[in-house]
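> Kindly generate the corresponding structure for this input.
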Amino acid sequence: MQIPRLLCLAGSVRSGSCNQALAGAMAKHLSLSEMDVTFLSLTDYPLPLFNADDEAEKGLPENAVRLARLFARQDGIFLASPEHNGSVTPLLKNTLDWISRVPPESRHAFRSPVFAIGAASPGALGGTRSLAHLRDILVALGAFCIPQQISIASASTAFDDKGDLTGDREARFLADCASSLMKTAKKFKPLESA
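Next comes the predicted model:
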């Protein structure tokens, strides 16, 4: 039986991003659990600001199609969402908007994989407000988003130089979220990919 394919990414491309660190920590944890894990940066998939007139005139950007196909091939996806003014980043929202415009082929970019979400923030709330908005967006796109999520407060000091979480409590949160994502992805893994 083929092992589940899992994708980890962050809605930030900033150098030193704590959400890139969180997505990396999740990818590392999942890899140690013998999952087929891809860790990507949206730096490699630049997209223009979504504009329906541009879409009508120029068609879908190649990177939107590439991301949609990549999403659709996964059994599970972990999204780390920075918090900008109490919501998701423009980068993440724009990326999801473009992916949603790509017609599904054999599998749907949002309805095929299981999603897990997390956030890391230097503040005391750990990005939880962005997670509420991200969950709403994913559900609106038809995604199944597991209830478990991870929120890392004081994130500027939460990771060591190897990219691992330094706090036992935070590490348990990550492990619990990863375990739920893996179990749910296995449970809902389409028969054709088994």
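> can we go C-alpha only for contacts and neighbour counts from here?
Noted.
> Provide a list of residues in contact with residue 141.
Contact analysis of residue 141 by Cα atoms under 8 Å, 6 or more residues apart in numbering lists 100, 110-111.
> Repeat that for residue 124.
Contacts of residue 124 (Cα under 8 Å, 6+ apart): 153-154.
> One more pass at 10 Å, please.
When contacts are counted by Cα atoms under 10 Å, 6 or more residues apart in numbering, residue 124 touches 152-155.
> Would you point out the most distant pair within the residues you listed?
By the measure Cα to Cα, 152 and 154 form the most distant pair in the contacts of residue 124, at 6.7 Å.
> which residues are common contacts for the two?
Taking Cα under 10 Å, 6+ apart as the criterion, residue 152 and residue 154 both touch 18, 120-126.
> Before we compare anything, build this one as well:
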Amino acid sequence: MPKILAFSGSIRRDSWNRKLILLAADACQAAGAETTLIDLADYPLPLYNGDDEARDGLPDNALRLKALFKAHDALLIASPEYNSSVPPLLKNTLDWVSREWQGESGLLPYQDKVAAILAASPGQYGGMRMLPHLRQILNTLGVVVLPGQFSLPHADRAFDEENGALKSPGRLHTVVMELVSVAAALARPPVQ
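The predicted structure follows:
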């Protein structure tokens, strides 16, 4: 059973991407994956600054996130689009997790990982302009990002108000099933 770490690149209480990642994480669980859903609000980090890192080392929350990333086979990320790119919260999180620590490569938390990327926006593009930027960042870190992705335009009208489900889930389940399948195929047995 693959282990999938799921999170949103937004901590706004009523974020469309928080709603989307909840649905996607539930779909992963239903597909047989062991899914850990985290909220980045529970892991506050300062804006990355190399001088602060040199003086203070890695913040505790960066170390906690590194451990979570290393303990999972795959990443499932839903993110908003800020000015046609990745929001600063998500970029800062990925940067802190990628820092070298006690002689361990900063790329280790991303090693042998596969990811699926999702976006939701009330606009007509549904976060589509951000997804290539997120793909490039993850690829640079060594993550294999699945070719399929999910973009939800008009997110303000896409969720059923009564039960929170997507009115038309369409491709979301396809992307989630592909992530679970690929993560299961690539999952390595735990090192003893």
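> quick revisit: so between residue 152 and residue 154 of the first structure, which is more surrounded?
residue 152 (28 against 15; other Cα atoms under 10 Å).
> The second structure: which residue goes with residue 177 of the first structure?
Residue 177 of the first structure maps onto residue 175 in the second structure, with residues paired by TM-score structural alignment.
> Its match in helix, strand or coil?
helix (DSSP: H, G, I helix; E, B strand; the rest coil).
> ok, now the one 3 residues further on?
Judged by three-state DSSP, the three-state class of residue 178 of the second structure is helix.
> just so I have it, where are all the strands in the second structure?
Per DSSP state E, the second structure carries strands over the ranges 3-8, 34-37, 74-79, 114-120, 144-145, 150-152.
> Adding distance to residue 53 of the second structure, write these out as TSV.
Below are the strands of the second structure laid out as TSV (distance: least, Cα to Cα, whole Å):
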stretch	distance to residue 53 of the second structure
strand 3-8	25
strand 34-37	27
strand 74-79	25
strand 114-120	27
strand 144-145	28
strand 150-152	35
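> Of those, which is nearest residue 68 of the second structure?
Nearest to residue 68 of the second structure, of the strands of the second structure and by Cα to Cα, is strand 3-8 at 7.6 Å.
> which residues in the first structure does the closest one align to?
Counting by TM-score structural alignment, strand 3-8 of the second structure corresponds to 5-10 in the first structure.
> Comparing the matching stretch with the second structure, how large is the average distance?
In the superposition with the second structure, the average deviation recorded for stretch 5-10 of the first structure is 0.8 Å (mean Cα distance after the TM-score superposition for the first structure).
> And that stretch, how far out from the chain middle?
Averaging C-alpha positions (Cα atoms, centre = their mean, to the nearest Å) puts stretch 5-10 of the first structure 6 Å from its chain's average.
> Then stretch 185-194 of the first structure?
Relative to the mean C-alpha coordinate of its chain, stretch 185-194 of the first structure is positioned 19 Å out (Cα atoms, centre = their mean).
> buried stuff in it?
Within stretch 185-194 of the first structure, the residues that qualify as buried by neighbour count (16 or more other Cα atoms under 10 Å) are 185-186, 189.
> Tabulate those residues (CSV), appending distance to residue 51 of the first structure.
Shown next, in CSV, are those (distance: Cα to Cα, whole Å):
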residue, distance to residue 51 of the first structure
185, 33
186, 37
189, 34
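> right, and out of the residues you listed, which lies closest to residue 82 of the first structure?
Using Cα to Cα, those come closest to residue 82 of the first structure at residue 185, 24.0 Å.
> That closest one and residue 117 of the first structure, how far apart?
Distance, residue 185 of the first structure to residue 117 of the first structure, using Cα to Cα, to the nearest Å: 14 Å.
> what do the two both touch?
The contact sets of residue 185 of the first structure and residue 117 overlap at 77, 146 (Cα under 10 Å, 6+ apart).
> For PyMOL, write the select line for the buried members of the shared contacts of residue 152 and residue 154 of the first structure.
Buried subset of these, written as a PyMOL selection, criterion 16+ other Cα under 10 Å:
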select buried, resi 18+120+121+126
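> how deep is residue 70 of the first structure tucked in, by neighbour count?
13.
> and it, what pairs with it in the second structure?
By TM-score structural alignment, residue 70 of the first structure lines up with residue 68.
> quick one: the nearest residue to its match once chain neighbours are set aside from residue 48 of the second structure, how far?
Excluding its sequence neighbours, the residue lying closest to residue 68 of the second structure (Cα to Cα, 6 or more residues apart in numbering) is residue 5, at 7.6 Å. Using Cα to Cα, residue 5 of the second structure is found at 22 Å from residue 48 of the second structure.
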